[in-house]
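Student: sequence first, predicted coordinates after that:
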Amino acid sequence: MNTRLKKLQQSLAKHKIDALLVRVHEGDNQNVLYLSGFGGTTGVLVISKKHAFIVTDARYYTRAVAEAKDYKLVKVIRGKKFTDHINEALALAKLTKTSRIGFEAAHVPVSIAEIWKSELKGKLVATQHVVERFRQYKDAQEVELLRKACRITSKVYNEVAAIMRAGMTENEVAFELDMRLRRYGAISNSFTSIVAAGPNSAIPHHATGDRKLRAGEPVIMDFGGLFPGGYCSDITRTAFVPGKEPSKRIQEIYNIVLKANQAARRGLKPGITYKEFDKIARDYIAENGYGQYFTHGLGHSLGLVAHDPFDYEHDAFEVGTVVTDEPGIYIDGFGGVRIEDDLVVTKDGNERLTNAPYWKF
């Protein structure tokens, strides 16, 4: 049995539920993939303390059997309600109308929850962050998939930085990034690539457009890929368009951001909280006179999605936490710099999964 399923089953009593329903619709919930290996866009996992079922339609019968090996398939038949088949799975799991059936409130629309409460044979209980808490800490296999994704993405940056020239547009640079991600195995982007040149680099999440690059100006490239196995990369580098020496001020800003990134990385270790991690980089930037221009959080959890779940308020980083380290300075009308690496917490500190070089003036 896969260890993720077993851990979840063992946790049901803690949450005072007899089973958990995990729903994916049009690919909106990676918890299904995490728990079962099923990568289809529609289905419901029915997980009790001793049983596990996957309920899906005819488009996915073959994939469900092949991918969700620890789950018994309950086939959705055209003309019947989906809830009829969830009830079939609940009955096979020997659950009754008095059983407490958990469902993921964050992933089930109110309209669907109302239907479930009316039609399912059990007492529906809304749950929060049950599966997500397991996803916060990656195992060795997950880390290896993330490492591979990050190394490929770093390679893509190296290639595109080498061909970037004045006169190219932001969209053309983004195309080069996206094309190379696919060439080296990405299934899709983990988010829409951001390429922000010149004054646009002062906008942290700029909408990539047709502005032409000019010699000497900064170009922020924030991009990543979704790779086979389901895991994402997310990297940001600030490069400079060849043909003119960048201004002294932007060079100063770049070096401050880089040192803030490196300081935070040195401080990342088991037991540190997100707030403490963020403070390292934020204090360094403030001490160097640019505190007001660092306008976002230092980073986020990374995994099956670019912003993977993590309870930053209550949980510390531990071995297996994968987090981004992305300080930035943004000055309206002038420009900005952001440098992002993907890090995994280890027993001795951390490992940098991304290995793209930093800029050398």
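Tutor: Perfect, thanks for sending it. Quantities reported herein were computed from a predicted structural model and do not represent experimental measurements. Numbering: from 1, shown residues only.
Student: every contact and neighbour count from this point should use C-alpha atoms.
Tutor: Fine.
Student: identify each buried residue in stretch 102-111, please.
Tutor: G102, F103, E104, H107, V108 (16 or more other Cα atoms under 10 Å).
Student: want to compare, so here's the second one:
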Amino acid sequence: MNWSPFSIASSNRKIDPTRRRGAFKPDGSPNENDRVEIGPTDLAFNEWEALGLIAPDLARMREYRLQRIVNELRKRDLGGILLFDPLNIRYATDSTNMQLWITHNSARACFVSASGHIILWDFHNCDHLTAHLPLVKELRGGASFFYFETGDRTTEHARHFAQEIESILKEHSGNNRRLALDKIEIVGLRELDRLNIETFDGQEVMELARAIKNEDEINAMRCSLASTEIAMAKMQQASVPGATENDIWAVLHAENIKRGGEWIECRLLSSGPRTNPWFQESGPRVVQNGELLAFDTDLVGPYGICADISRTWMIGDAEPTAEQRRLYRVAYDHIQHNMEILRPGMTFEEVTRAGVRLPEEFRAQRYGVMMHGVGLCDEYPSIRYPEDLEGHGYSGVLEPGMALCVEAYVGAVDGKEGVKLEDQVIITENGFENLTTYPFEEALLK
């Protein structure tokens, strides 16, 4: 593998060297070895600089995100939004705390008023984790009312929290008792209902807020993708006969963490006969010469930005079979066509209708979407295949600043192998820009 990410440097995306000197890193964060705030490592900054990439201005990015939320609240005449989903909390505050643990233990919450006032309830003794974030105006505790934490006192704790929310709405939202919620324990919702606080779908608010990225978010995405592609190159070097799937997958985890990345949502990597059907996760299988290996990164990298890229490559030095080349070509042509049609102003249904149809033999095992939004993770929108449009399609329009992952899985029912490919793009004023630079396999495209 001779590909190097350092061959893609662009002169119009260079880090300002003055931001590397003194007390601050290129993204405006403190240049302190002992800082509490997590973030990219020097390895990542050095690689991005060599690639000519711009780090995001974190202060400006945080202000933009807050305004996006405020705008969605005001559109709906909502007094505020109460967030428990750790990714929504991350978007609203840019704060992190045990993100995976918090996904199944609702020990953090965040309130954002329609005027932009942010209150964060954090895990106990964790106020220091948010001290660097001036947009968070108040830090509190006491948002935990799930059984592991509160046992037979869960209703008591939920009632206290609901009363606190009622008081906050009165103070920061006047007489507006219309509250959006993303996720909440059942007992918490019941207590809010008991107080006659009118609740609305907060996931809609947050998904639409998160859908349009500004320049800083796009720069953060470029950086996360660049780090991921460097890790992928190391994965490909490790993809040799005799290695296990887990050996190869572990490289992606390690290289992500080295650069200040955060976690990986899935472990979708498989080889040989395990590439069909899709969604088999990496295991102890030993890869063999001449087999296909396919994976989907689903990686949450630096700045908490998702890098969602799929590639399929050959193990060893064998000549690809005609069938391997056919599968790869179908998948490649599929995502290339579906990228090329993208234009701002297209409805989601128009994208579906303009997309290339998979050959009939591959439709039964098609991927769940033709393309989907991406930001802090897989996000709105989901754009469906024609076969799924009636049952699962929904309305919407492509807008500049939307990031999309265009993907395909190609494998026949009872087929010997399958191919997974995916690129990450941004919708622009005139079309799209492909943010992904990792090469496709020339030997499989012959």
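Tutor: The structure has been received and is ready for your questions. Because the structure is a prediction, the values reported are computed rather than measured.
Student: could the buried residues of stretch 102-111 of the first structure go into TSV alongside secondary structure and distance to D234 of the first structure?
Tutor: Putting these into TSV (DSSP: H, G, I helix; E, B strand; the rest coil; distance: Cα to Cα, whole Å) gives the following:
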residue	secondary structure	distance to D234 of the first structure
G102	strand	33
F103	strand	30
E104	strand	27
H107	coil	24
V108	coil	28
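Student: can you give me the helices for the stretch 151-300 of the first structure?
Tutor: Per DSSP state H, counting those that start in this stretch, the stretch 151-300 of the first structure carries helices over the ranges 170-183, 248-267, 274-287.
Student: mind putting the ones you listed in TSV, mean neighbour count and distance to K123 of the first structure included?
Tutor: Formatted as TSV, the helices of the stretch 151-300 of the first structure follow (neighbours: other Cα atoms under 10 Å; distance: least, Cα to Cα, whole Å):
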stretch	mean neighbour count	distance to K123 of the first structure
helix 170-183	19	46
helix 248-267	19	46
helix 274-287	19	37
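Student: so which of those helices comes closest to A196 of the first structure?
Tutor: Distance to A196 of the first structure, taken as Cα to Cα, is lowest for helix 170-183 among the helices of the stretch 151-300 of the first structure, at 6.6 Å.
Student: what range in the second structure does that closest one sit on?
Tutor: Across the second structure, the stretch matching helix 170-183 of the first structure (TM-score structural alignment) is residues 245-258.
Student: just put the helices of the stretch 151-300 of the first structure in JSON lines and tack on distance to D70 of the first structure.
Tutor: Converted to JSON lines, these look like this (distance: least, Cα to Cα, whole Å):
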{"stretch": "helix 170-183", "distance to D70 of the first structure": "31"}
{"stretch": "helix 248-267", "distance to D70 of the first structure": "39"}
{"stretch": "helix 274-287", "distance to D70 of the first structure": "35"}
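Student: give me the number of residues near R135 of the first structure?
Tutor: 25 (other Cα atoms under 10 Å).
Student: same check on G333 of the first structure?
Tutor: By the measure other Cα under 10 Å, the count of residues near G333 of the first structure is 12.
Student: next one: the residue nearest to K213 of the second structure when sequence neighbours are not counted from T428 of the second structure, what distance?
Tutor: The shortest distance from K213 of the second structure to any non-neighbouring residue, by Cα to Cα, 6 or more residues apart in numbering, is to G401 (4.8 Å). Computed as Cα to Cα, to the nearest Å, the G401 of the second structure to T428 of the second structure distance reads 6 Å.
Student: comparing these two, which residue is more hemmed in?
Tutor: Applying other Cα under 10 Å to G401 of the second structure and T428 shows that G401 carries more neighbours, namely 20 against 17.
Student: aligned to the more buried one, what sits in the first structure?
Tutor: G401 of the second structure maps onto G320 in the first structure, by TM-score structural alignment.
Student: which residues touch I264 of the second structure?
Tutor: H253, T297, D298, L299, V300 (Cα atoms under 8 Å, 6 or more residues apart in numbering).
Student: tell me who's in contact with the residue nearest to it when sequence neighbours are not counted.
Tutor: The shortest distance from I264 of the second structure to any non-neighbouring residue, by Cα to Cα, 6+ apart, is to L299 (4.4 Å). Residues in contact with L299 of the second structure (Cα under 8 Å, 6+ apart) are T228, W263, I264, E265, C306, A307, D308.
Student: hmm, 6 Å instead?
Tutor: I264, C306, A307 (Cα atoms under 6 Å, 6 or more residues apart in numbering).
Student: over to V374 of the second structure?
Tutor: V374 of the second structure neighbours (Cα under 6 Å, 6+ apart): A403, L404.
Student: that one pairs with which position in the first structure?
Tutor: Looks like V374 of the second structure aligns to L302 there (TM-score structural alignment).
Student: with E441 of the second structure instead?
Tutor: Counting by TM-score structural alignment, E441 of the second structure lines up with W359 in the first structure.
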